[in-house]
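In: Pasting the sequence and the predicted coordinates here, then a few questions.
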Amino acid sequence: MSEARIWHGGDLDEARQLFPQAPEPWIDLSTGINPIAYPTPALPAFSFERLPSPTDHRDLEEAAAEAYAAQSVANVVAAPGTQILISLLPTLWPRSRIAVLGPTYAEHAHAWRGAGHEVAEVSSLDEIGGADILVLVNPNNPDGRTLERAVLLEEAGRLRRRGGWLVVDEAFADFDAGETLVPVLPDNAIVLRSFGKTYGLAGIRLGFAIASESMAMRLRTMLGPWAVSGPALAIGRQALRDREWRQAAGTARAGDAVRLDALLEPVADRPLRGTSLYRLLESRRAPDLFVHLGHRGIWVRRFQHDSELLRFGMPGTEAAWKRIVDALGTFAVTQKA
């Protein structure tokens, strides 16, 4: 029997199938992608017409090393999105025991299991036992749980003593980067960083692995030449060096998170959780709210493992904020009726 389809955010085709009468345009809050994208520069024609050069590729990795505070550019590997890295990592080891700290982004366990590894999805670090490889997301998706750097270093040390590895997905760390492992990266750890989520440019497909030089070389070899497109190289290196934009965007999204929490709190059964790019609502009324919002053209992220959870990304315009305020207001009225 094939494994059940993994639900992801951003699938407006599904939204339109479920709610065919919903008003357009849809407001897609189902992803954790920055709704206000980095302003893409005008690109020269040759970035589309020629194969990317090794110099351009290295320049991108140097920009990423600077942005993420990596120890060396030799530790940074550019890839066409972090998803391809999630799929590649399980092929680097023979059949092993994998602990995935969850609930979290489902593609991690799916990828390791699909490559033939023994996968246990655990709810705490106390449950990892004798796992050979520990995989976790920090900050976690979808609840925003953050593990301190000292805890990660301790776990890496434990794993090293038995020849094990630590894989940390920091896809949402750019705006909440206090505990990033990158500057003090152990030699048995691999960190993944996403470009598209922070910069609102998921469509250009760009992400990075940060690892020891030997592991980085293995990943580069597996990705092969020209792994990143010319347009992605050009946009990525400019954006990654634009610290002022990143800082301003992080401040703005943190403010949006506070604003969204205030709107969702009346529906919540527990305090809102998450990061600057998404908020997680836990409520016994979540299934009804999902349908209510869908009929009004607002698409939010639901979860296979828990029907009482909904994840909300940040609205990108004042018009979107108004539609959300209006929809939540009418939902409150229907709940009182």
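Out: That came in fine, so what should we check first?

In: When you work out contacts or count neighbours from here on, use the C-alpha atoms and nothing else.
Out: Will do.

In: Now do the contacts for the nearest residue to R253 once chain neighbours are set aside.
Out: Sequence neighbours aside, S276 is the residue nearest to R253 in space, at 5.4 Å (criterion: C-alpha to C-alpha, 6 or more residues apart in numbering). Applying C-alpha atoms under 8 Å, 6 or more residues apart in numbering, one finds that S276 lies in contact with F175, D176, G250, R253, A254, D256, A257.

In: Check whether the third one really touches F172, as I assumed.
Out: No - when contacts are counted by C-alpha atoms under 8 Å, G250 is not listed as touching F172 (11.1 Å).

In: Look at those two and report which has more neighbours.
Out: The residue with more neighbours, out of G250 and F172, is F172; 27 against 19, by other C-alpha atoms under 10 Å.

In: Name the SS class of that one, please.
Out: coil (DSSP: H, G, I helix; E, B strand; the rest coil).

In: Provide a list of residues in contact with it.
Out: Each residue near F172 by C-alpha under 8 Å, 6+ apart is listed here: N138, P139, R193, S194, K197, T198, T275, L277.

In: how far away is the first one from R149?
Out: In this case it means N138. 10 Å (C-alpha to C-alpha, to the nearest Å).

In: For the two, indicate the residue with more neighbours.
Out: Shown here are N138 and R149; by other C-alpha under 10 Å, N138 has more neighbours (26 against 16).

In: Take this one as well and set it beside the first:
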Amino acid sequence: MTQSWTFHGGDLAAAKRHFGDCGAPWIDLSTGINPHPWPGAAEMPIDWQRLPEPGALAALEAVAAAYFGVDPQYVCAVPGTEIGLRLAGRLIGGAAHHIAPGYRTHAAMIEASTAIGWSALADRHGTIVFANPGNPDGRVSDPAALRALLDRHGGDGWLLVDEAFADFDEALSIASSIDDARRLILFRSFGKFFGLAGVRLGFVLGPRSFLGDLRALLGAWPLSAAAIKIGTAAYADGDWIAAARRSLPVQAATLDALLSERGYVATGDCPLFRLIRTNRAHDLFYRLARRAILTRPFADAPQWLRIGLPTGDAALARLRAALADG
């Protein structure tokens, strides 16, 4: 199994090099990105000759803060959640625990971090890193339980919650718990729900003193003019956001039914992807890839395969045929 496919989704170039064109356009189901992106980005005029104005960055953070349900003073825009996670880990340091299996950066962002399972979460102290919803399993944790964990946690380390996939249900976020007195930091992604990962935009939510240190590391002009303008417009588009929140669960249910036809049980509550468990997961990965369909296998969980949402009826039909042919 090629490491690039198990390390992170989206390495379509590696798949094309290995499998060729397969006689059909590739369908990339290896990521958890909305296949129906916010539509306004392509037509948006961008001034490429000027550096972004500080007021434009502040406006982006304000409209994003309103979307997250938190005061703008607790929001810092970053050029992608990946960078936000790693800079936060650098600032916090020390010992930590991270939920595994999980997003690889959660293990890497704090050097002295050790892996724990979900069952051990409530008994741990110190800095803890996990995602809600989980990645890659799509597990959703009850926000009330997370707030209770935060209260028990007190000031012993930090609670770091990656909410990169929380946008489909605003009730999942614990952003309202952010304030200067709590050692809570949240990470939010723009690219996944809005389907525009190439914009490279994310947000860190936390106490003002922490965000001050983060801004010092980011320096001047941390975001491109394009990221600022696209993000500001997209977060303000309430009609599109509401429509996406209605349609994504419907698309996920369609994928569930397709997988069930072939005897696979789809798990996870995040509508942007599904996880199946089978002893032949790697064989299934190769079978789909030979038909130009890229999914996400896992080196540390060889019985898992994560499958993103197909785009439209034609992609669903190709996936159905590929699953049946084997």
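Out: Cool, the structure landed. Values in this document were obtained by computation on a predicted structure and should not be read as measured data.

In: if we can go back for a sec, what is in contact with N138 and R149 of the first structure at once?
Out: Joint contacts of N138 of the first structure and R149 (C-alpha under 8 Å, 6+ apart) are T180.

In: quick one on the thing from earlier: shared with the second structure, which of the contacts of S276 of the first structure?
Out: Contacts conserved in the second structure for the contacts of S276 of the first structure, counting by both residues aligned by TM-score structural alignment, their matches' C-alpha atoms under 8 Å: F175, R253, A254, D256, A257.

In: Name the residues of stretch 15-26 of the second structure that are buried.
Out: With burial defined by 16 or more other C-alpha atoms under 10 Å, the residues of stretch 15-26 of the second structure counted as buried are A15, K16, G20, W26.

In: I should have written stretch 83-97 of the first structure there, sorry.
Out: Per 16+ other C-alpha under 10 Å, stretch 83-97 of the first structure contains these buried residues: Q83, L85, I86, S87, L88, L89, P90, T91, S96, R97.

In: do stretch 38-57 of the first structure as well
Out: Y38, S47, P52, H57.

In: Which of those residues fall in helices?
Out: S47, H57 (DSSP state H).

In: would you turn the buried residues of stretch 38-57 of the first structure into a markdown table with distance to E213 of the first structure?
Out: Compiled in a markdown table, the buried residues of stretch 38-57 of the first structure are given as follows (distance: C-alpha to C-alpha, whole Å):
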| residue | distance to E213 of the first structure |
| --- | --- |
| Y38 | 30 |
| S47 | 28 |
| P52 | 22 |
| H57 | 17 |
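
In: The buried residues of stretch 38-57 of the first structure: which two are farthest apart?
Out: Comparing every pair within the buried residues of stretch 38-57 of the first structure by C-alpha to C-alpha identifies Y38 and P52 as the most remote, at 21.9 Å.

In: which of the buried residues of stretch 38-57 of the first structure lies closest to R246 of the first structure?
Out: Using C-alpha to C-alpha, the buried residues of stretch 38-57 of the first structure come closest to R246 of the first structure at Y38, 8.8 Å.

In: check contacts around the closest one.
Out: Residues near Y38 of the first structure by C-alpha under 8 Å, 6+ apart: Y199, G200, L201, A239, W245.

In: Tell me the residue in the second structure aligned with the last one.
Out: This points to W245 of the first structure. Applying TM-score structural alignment, one finds that W245 of the first structure aligns to W240 in the second structure.

In: Please apply the same query to the third one.
Out: In the second structure, the position corresponding to L201 of the first structure is occupied by L196, as judged by TM-score structural alignment.

In: Burial check on its match, number of neighbours?
Out: Number of residues near L196 of the second structure (other C-alpha under 10 Å) recorded here: 22.

In: Quick one: the helices in the second structure, in order.
Out: 3-7, 12-19, 54-68, 81-92, 104-108, 143-153, 208-218, 225-235, 238-261, 281-289, 312-324.

In: Give the aligned range of the last one in the first structure.
Out: Just to be clear, that refers to helix 312-324 of the second structure. Mapping helix 312-324 of the second structure onto the first structure (TM-score structural alignment) gives residues 317-329.
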